[in-house]
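S.K.: coords please:
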Amino acid sequence: MIGWWVAPEYRRWQARSSHEKVEASTRWMLAAYAWLTVLGFVVQLVPNTDRGALADTLAWAVFGTGLVQCLVCTGVLHQALDTYLGTRTVAPRQLALPAALVGAMTALTLTLAALDAVEGGGLAVGLALHGTTAPFAVVFGVTVGRGRVAVALCGFLAALLAGLAATGMPWSGVLAALVIACLGTVLSVFTARSSAWYIAVIRELEEARGVQARLAVTEERLRFSRDLHDVMGRNLSAIALKSELAAQLARRGGAEEASVEQMTEVQRIARESQSEVRAVVRGYRDVDLATELQGARGILRAAGVDCRADNGGSRLPVPVQAALGWVVREGATNVLRHADATWCTVWVGADSAGGTALLVMENDGVRAASGAGGRKGSGLEGLRERLDGVGGTLRVERDEERGTFRLTAQVPLGAEDARRAGRQGGADGTHGTNAADAKSGDGARRANGEDTPGGRDLEDGTGRSGAREPGTYGKDTAE
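M.R.: So this is what the prediction gives:
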């Protein structure tokens, strides 16, 4: 029965992004703080009363009222936090009931102190008063501004001092109870406001991350438009002028030869423009594997993802590197847009025996199952089409238990290219094993002299290790 409820909740939790998990856990811990103060400090009045049935009844009344206050304040807490964040507001009447409960609990606690029915004197009374004010202080502290909180706190402490003095307690006990209640209330307000501020900062960072991605796209569009304008602006102006001149010559009559000459020049400029536009677009369409690996590593680290890349395919044929470069580009885009990853590894190698190049890209950003592909010609479907053009394959693997997502791309090499890649990989000393071994992890372990699961650790030049070759990563799932 418990598993039937826990499994869906766990899947919903895993589907949340990092900032959503942080915000939810912060809200829960703030609610738990209020409950723990009541259960830890107010309840100690029950076993520490020694004046008969009346004192026991008052102690239980204080504890019961504290539980009711916790229930009411927990119901208002999320709305109070949203008030601090500026998304909702709490009506003053919603704070009236918790405030009345605080007053009732304080009066009952002071009555117990006046009856001298609390063992521990001022210390026990002060702890009980701390538990009394904590739930309401958490809600009130994030609902109103700091100035109003300070005024309300000073007024409450003044009234509390008068009440403690009226109980007939020794002044040492009065001061002890007042100091503990004051520190506890200030702590509750500080905890609430700092937690709300923390949530606000997390939201701002997430929004800034989205803005940064949109700015990067806008900058790329501006760069492309600038390059296209530089290439086409002059040529289009020349075409327009020469076409107009040819039309005027044709209207005059007797200038057919000059008109034909102008139109021939227009044709030449148009063909040149076509070639130049193709060159511009080719610069955006052609990809280089080393450049894409470097770019993916930089942009993922800027987004807070620890990206490690091991380029064993630096000497692969240019067409193969271009095909694998597209896999790296699309994989990095998917990590940024559709994953919630903290690390990402990319491994490239060549299988000299099988005559194929292999790229494995893995991250820990799996969310709830959703369509991995995109519309035809884009996303993973577009990658499959590109790899089909060079005889390659793309395999997608998800491990829900480990929370990992892996792209595996294989591109065939020519016979001579395969032999060359195998010789160069062996000369490098780190990629002499074939890619089939790399997929199982055995080749990577043999190359490093290790026999541990998961392959060897990789380093990115910073001295840190943690990215791993694709050895026994997770379990394979259906494509």
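
S.K.: please count neighbours and contacts with C-alpha atoms only from this point.
M.R.: Will do.

S.K.: test my guess that Leu123 contacts Ala177.
M.R.: Yes: shown here, Leu123 and Ala177 form a contact pair, counting by C-alpha atoms under 8 Å, at 5.7 Å.

S.K.: compare the two and say which is more crowded by neighbours.
M.R.: Comparing Leu123 with Ala177 by other C-alpha atoms under 10 Å, the one with more neighbours is Ala177, at 24 against 21.

S.K.: so which residues of the stretch 51-200 of the chain form helices?
M.R.: Under the criterion DSSP state H, counting those that start in this stretch, the stretch 51-200 of the chain contains helices at 53-85, 92-114, 121-143, 146-166, 171-252.

S.K.: now the shortest one, how far from the centre of its chain.
M.R.: Pointing back at helix 146-166 there. Taking C-alpha atoms, centre = their mean, to the nearest Å, one finds helix 146-166 lying 42 Å from the centre of the chain it belongs to.

S.K.: next one: the last one
M.R.: Remark: helix 171-252 is offset 17 Å from the chain centroid, using C-alpha atoms, centre = their mean.

S.K.: winner for burial among the helices of the stretch 51-200 of the chain?
M.R.: helix 121-143 (a mean of 27; mean count of other C-alpha atoms under 10 Å).

S.K.: ok now that helix, how far from the chain's centre?
M.R.: For helix 121-143, the distance to the chain centre is 35 Å (C-alpha atoms, centre = their mean).

S.K.: what helices and strands are in contact with that helix?
M.R.: Using 3 or more C-alpha pairs under 8 Å, 6 or more residues apart in numbering; DSSP states H and E as the contact test, the elements touching helix 121-143 are helix 18-37, helix 53-85, helix 92-114, helix 171-252.

S.K.: who are the packing partners of the last one?
M.R.: By that I understand helix 171-252. In this structure, helix 171-252 packs against helix 18-37, helix 53-85, helix 121-143, helix 146-166, helix 256-285, with contacts taken as 3+ C-alpha pairs under 8 Å, 6+ apart.

S.K.: by contact count, what packs against the second one?
M.R.: Meaning helix 53-85. Counting by 3+ C-alpha pairs under 8 Å, 6+ apart, helix 53-85 packs on helix 18-37, helix 92-114, helix 121-143, helix 171-252.

S.K.: the longest one vs helix 256-285, what angle?
M.R.: In this structure, helix 171-252 runs at an angle of 160 degrees to helix 256-285, with axes from the mean of the first three to the mean of the last three C-alpha atoms, to 10 degrees as the basis.

S.K.: tell me which element Asp345 is part of?
M.R.: Just to correct that, residue 345 is Thr rather than Asp. strand 343-351 (DSSP states H and E).

S.K.: what do you get for Leu394?
M.R.: Going by DSSP H and E, Leu394 is part of strand 393-399.

S.K.: need the next SSE after that strand, C-terminal direction.
M.R.: Past strand 393-399, the next helix or strand by DSSP H and E is strand 404-412.

S.K.: how far off centre is the helix or strand following that following strand?
M.R.: The C-terminal neighbour of strand 404-412 among helices and strands, as given by DSSP H and E, is helix 415-428. Counting by C-alpha atoms, centre = their mean, helix 415-428 is centred 40 Å from the centre of its parent chain.

S.K.: next, the structure of the following sequence, for comparison with the previous one:
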Amino acid sequence: MRRPSHWWRGKSTLAKVETYTRWSFHFFPVVEIAAIGLPVFGQVGAGFAVWLVLPLCAHAVLCGVTASRSLDWTRGTREQPVRLLVGLGAASALLGTFAIGLVEHGPGGKDTAAAAVPLCVGVLVFGTGTLALGIRGRLRVLGIVFGFAAYTGVMAVALGLDGRAALGTAFAVLLGGGGLTFTSVFSVWLLDAVYELDAARETRTRLAVAEERLRFGRDLHDVMGRNLAVIALKSELAVQLARRERPEAVDQMIEVQRIAGESQREVRAVVRGYREADLGAELSGAQGVLTAAGVDCSVTGSATGLPPAVQSALGWVVREATTNVLRHGDARRCRVTLAPSRDHVVLTVENDGAERASQERAGGHGAPGSGSGLAGLRERLAAVAGTLEAGPVDGGLFRVVAEVPLPPASSSSAPPSDTVSRSVSEEVTP
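M.R.: As a prediction, the model looks like this:
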């Protein structure tokens, strides 16, 4: 069985915000019963207190159900719970009126009045705050708050309370209902804002991918467009010369063959440049992407002086590790360290989401360490005699370590680990 801490850490930031918001409003019925209902037993007789607390409990449960359905409507998974909202409003008004009537007409005198006034105010305050979850529009929300306050004052006077008591009760409903309504409206706004930010981040990622595809398409067009046009023209000329049995047709076809071979080499160069990863650009890009995703990312070390083949292999390690952080978890911190020495260079990518990764492994979603991504990295590193280790370590961390030996020519020029550390904090683990 999962411990509560595992259950909570296993959620994404988005899910945590929604869970916190929902359970806050689910806890309100408990607060309503504990703060209003339990003191009644100390103020009036036990038999009469039961008859007061039972309707209060029913009202609290109705508030909880209405809050849950209203939040579902906010997220677009249900229709607006109009019947529940109307029923809650009517139940709050009736129970509040009943409690006001007990002040002057209930048994027990002052004791009953001392229990009835908090009951009236509490029911109307919690009812107003819950109704605000299922209604949109500033004027409508304000209308509910002031409407319940005015209704309380009018009914208090009509049921025999003096003007000062009626005004005080109405003001208490206005103040308490306004405060809880503000909490409800702000919570819904915050939840919507978090979802919109998450959607914007996904959109930005898709746009970045689309931009890279367009760039690659432009590069291919620039390389192939002119050469294909020349090939088509010279082929047509060779056909015409061949029909006339002119020997120049052979020369034109040889030229076509030469241009085709040149085009093939240029396309390979474009693809090779597209596939090869520049380590410096990957380190900078990883920090930018992780920071945009809300991960506190620090990058330490310099790629200057490393051989191109080593930079390409390590660049792919950075790219894959960053992708796994974003795809598989909810990390808060990530540390990337590049440490070149005389005969080898070590790249370490470490984040605090190992526990999330183990839960995904148990759920059948695949482990970052066992996926085809890291297997492909091992193949790339093997081409430069490098090794790769990946897995959880003590302290709830997940660490990826790539070590590549340096050839003698480059090891002498490899810089000492001149650390340039940049830490950025703005709002995921293999």
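
S.K.: follow-up on the earlier one: mind putting the helices and strands packed on helix 53-85 of the first structure in TSV, distance to Gly75 of the first structure included?
M.R.: Below are these laid out as TSV (distance: least, C-alpha to C-alpha, whole Å):
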stretch	distance to Gly75 of the first structure
helix 18-37	10
helix 92-114	10
helix 121-143	10
helix 171-252	15
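
S.K.: among the ones you listed, which is nearest Thr74 of the first structure?
M.R.: Across these, Thr74 of the first structure has its closest neighbour in helix 18-37 (6.1 Å, C-alpha to C-alpha).

S.K.: mean per-residue distance, the closest one to the second structure?
M.R.: Here helix 18-37 of the first structure, set against the second structure after superposition, deviates by a mean of 1.6 Å using mean C-alpha distance after the TM-score superposition for the first structure.

S.K.: swap in stretch 221-234 of the first structure?
M.R.: If you overlay the two and look at stretch 221-234 of the first structure, the average distance to its match in the second structure is 0.6 Å (mean C-alpha distance after the TM-score superposition for the first structure).

S.K.: so that stretch corresponds to what in the second structure?
M.R.: Aligned by TM-score structural alignment, stretch 221-234 of the first structure falls on residues 213-226 of the second structure.

S.K.: what does the matching stretch contact?
M.R.: Contacts of stretch 213-226 of the second structure with the rest of the structure, by C-alpha atoms under 8 Å, 6 or more residues apart in numbering, involve Ser263, Glu266, Val267, Val270, Tyr274.

S.K.: just name the closest of these to Leu139 of the second structure, please.
M.R.: Tyr274 (55.9 Å).

S.K.: any idea how far the strand holding Thr345 of the first structure is from the chain center?
M.R.: On C-alpha atoms, centre = their mean, the centre of strand 343-351 of the first structure falls 23 Å from the chain's centre.

S.K.: average offset of it relative to the second structure?
M.R.: With mean C-alpha distance after the TM-score superposition for the first structure, strand 343-351 of the first structure averages 1.8 Å from its match.

S.K.: in the first structure, what range does stretch 184-200 of the second structure match?
M.R.: Going by TM-score structural alignment: stretch 184-200 of the second structure matches residues 192-208.

S.K.: so which of the helices and strands packed on helix 53-85 of the first structure is nearest Val318 of the first structure?
M.R.: Nearest to Val318 of the first structure, of those and by C-alpha to C-alpha, is helix 171-252 at 24.3 Å.

S.K.: report the separation between the aligned residue in the first structure for Trp51 of the second structure and Val118 of the first structure.
M.R.: For Trp51 of the second structure, the aligned position in the first structure is Ala61, judged by TM-score structural alignment. Distance of Ala61 of the first structure to Val118 of the first structure, computed by C-alpha to C-alpha, to the nearest Å: 14 Å.

S.K.: how about Glu381 of the first structure?
M.R.: Relative to Val118 of the first structure, Glu381 of the first structure is positioned 73 Å away (criterion: C-alpha to C-alpha).

S.K.: ok, these two, which is more surrounded?
M.R.: Neighbour totals were compared for Glu381 of the first structure and Val118, and Val118 leads with 24 against 16 (other C-alpha under 10 Å).

S.K.: the residue lying closest to that one once chain neighbours are set aside: what's it in contact with?
M.R.: Once flanking residues are discounted, Val118 of the first structure sits nearest to Thr49: 4.9 Å by C-alpha to C-alpha, 6 or more residues apart in numbering. Contacts for Thr49 of the first structure (C-alpha under 8 Å, 6+ apart) come out as Ala55, Asp56, Ala59, Ala117, Val118, Glu119.

S.K.: before we move on, back to that, what's the closest of the helices and strands packed on helix 53-85 of the first structure to Asp388 of the first structure?
M.R.: That would be helix 171-252 among those, by C-alpha to C-alpha, at 27.9 Å.

S.K.: coming back round to it: for the match of Trp51 of the second structure, which residues are in contact?
M.R.: Residues in contact with Ala61 of the first structure (C-alpha under 8 Å, 6+ apart) are Leu108.

S.K.: likewise Trp343 of the first structure?
M.R.: Val305, Asp306, Cys307, Asn363, Asp364, Ala467.

S.K.: aligned to the second one, what sits in the second structure?
M.R.: Okay, so that is Asp306 of the first structure. By TM-score structural alignment, Asp306 of the first structure lines up with Asp296.

S.K.: cool, and Arg446 of the first structure?
M.R.: Using TM-score structural alignment, Arg446 of the first structure pairs with nothing in the second structure.

S.K.: from Val6 of the first structure, how far off is the closest residue in space to Arg367 of the first structure that isn't next to it in sequence?
M.R.: Closest residue to Arg367 of the first structure apart from its sequence neighbours, by C-alpha to C-alpha, 6+ apart: Ala15 at 4.6 Å. Distance from Ala15 of the first structure to Val6 of the first structure, counting by C-alpha to C-alpha: 14 Å.

S.K.: ok, the two, which is more surrounded?
M.R.: For Ala15 of the first structure versus Val6, neighbours defined as other C-alpha under 10 Å are more numerous around Ala15 (18 against 11).

S.K.: ok, the aligned partner of the more buried one in the second structure - contacts?
M.R.: In the second structure, the residue paired with Ala15 of the first structure is Gly10, using TM-score structural alignment. Gly10 of the second structure makes contact with Asp330, Glu355, Arg356, Gln359, according to C-alpha under 8 Å, 6+ apart.

S.K.: narrow these to those in strands?
M.R.: The members of these all map outside strands under DSSP state E.

S.K.: still contacting in the first structure, which of the residues you listed?
M.R.: Shared with the first structure under both residues aligned by TM-score structural alignment, their matches' C-alpha atoms under 8 Å, the contacts from the contacts of Gly10 of the second structure are Arg356, Gln359.
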